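[1] Okay, here's the prediction I keep looking at, along with the sequence it came from:
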Amino acid sequence: MKVRVTVMLKEGVLDPQGKAIGHALGTLGFAELGEVRCGKVIDLDVPANDAGAAVTQGEAMARALLANDVIEDFSVEALS
């Protein structure tokens, strides 16, 4: 079963990559943007038979390696 792990910097943590993207979009004519945040998306094919077990495995992987709990939050969703 496939799961998607989305990792984003926590609120209050500076996001220089998001800031650079926001600035570049502004210079390209996309004015009036609010805050731009940048993160990462990891799709995994985990050995699980149901969505609950797959999400549990994805959460364990995120805590162990994919996300830094000090500065990042993550979410895990099962994909069909």
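    Ah, there it is. Numbers count the residues shown, from 1 in each chain.

[2] From now on I want contacts and neighbour counts done on CA atoms only, so please keep to that.
    OK.

[3] Would you mind measuring from the residue of the chain most remote from its centre to residue 2?
    The outermost residue of the chain, judged against the average C-alpha position, is residue 29 (26.6 Å), by CA atoms, centre = their mean. Relative to residue 2, residue 29 is positioned 38 Å away (CA to CA, to the nearest Å).

[4] Comparison target, given below:
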Amino acid sequence: MKARVVVTLKNGVLDPQGQAIEGSLSSLGFSGVAEVRQGKVFDLELDGTDVESARSQITAMCDKLLANTVIENYAIEISN
């Protein structure tokens, strides 16, 4: 089973890396970009076929290691 975890900063949290990317895009001639938010993506391969068990396990991984839940949100996508 495969899973993807997308971690992004919560709204209201400053994103200096996103701001730097936005400025660079503008200086490279890409106009019309109003806001850039930077994040992380984790692709996981898990043993087993129980989606609910996998979701529970990945949620624990996010809460303990993959995301700083004080300032970050995460979304989990699971596929077979």
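    Now that the structure is in, tell me what you want to look at. Since the model is a prediction, treat every value here as computed from it, not as a measurement.

[5] Pretty sure the residue farthest from the centre of structure 1 sits in a strand.
    No: applying DSSP: H, G, I helix; E, B strand; the rest coil, one finds residue 29 of structure 1 to be coil, outside a strand.

[6] Structure 1: strands as residue ranges?
    Residue ranges of the strands in structure 1, as given by DSSP state E, are 2-9, 39-45, 72-79.

[7] Which stretch among those is buried most, on average?
    strand 2-9 (a mean of 20; mean count of other CA atoms under 10 Å).

[8] Could you check the angle it makes with strand 72-79?
    Comparing the axes of strand 2-9 of structure 1 and strand 72-79 via axes from the mean of the first three to the mean of the last three CA atoms, to 10 degrees yields an angle of 160 degrees.

[9] Great, nothing more from me.
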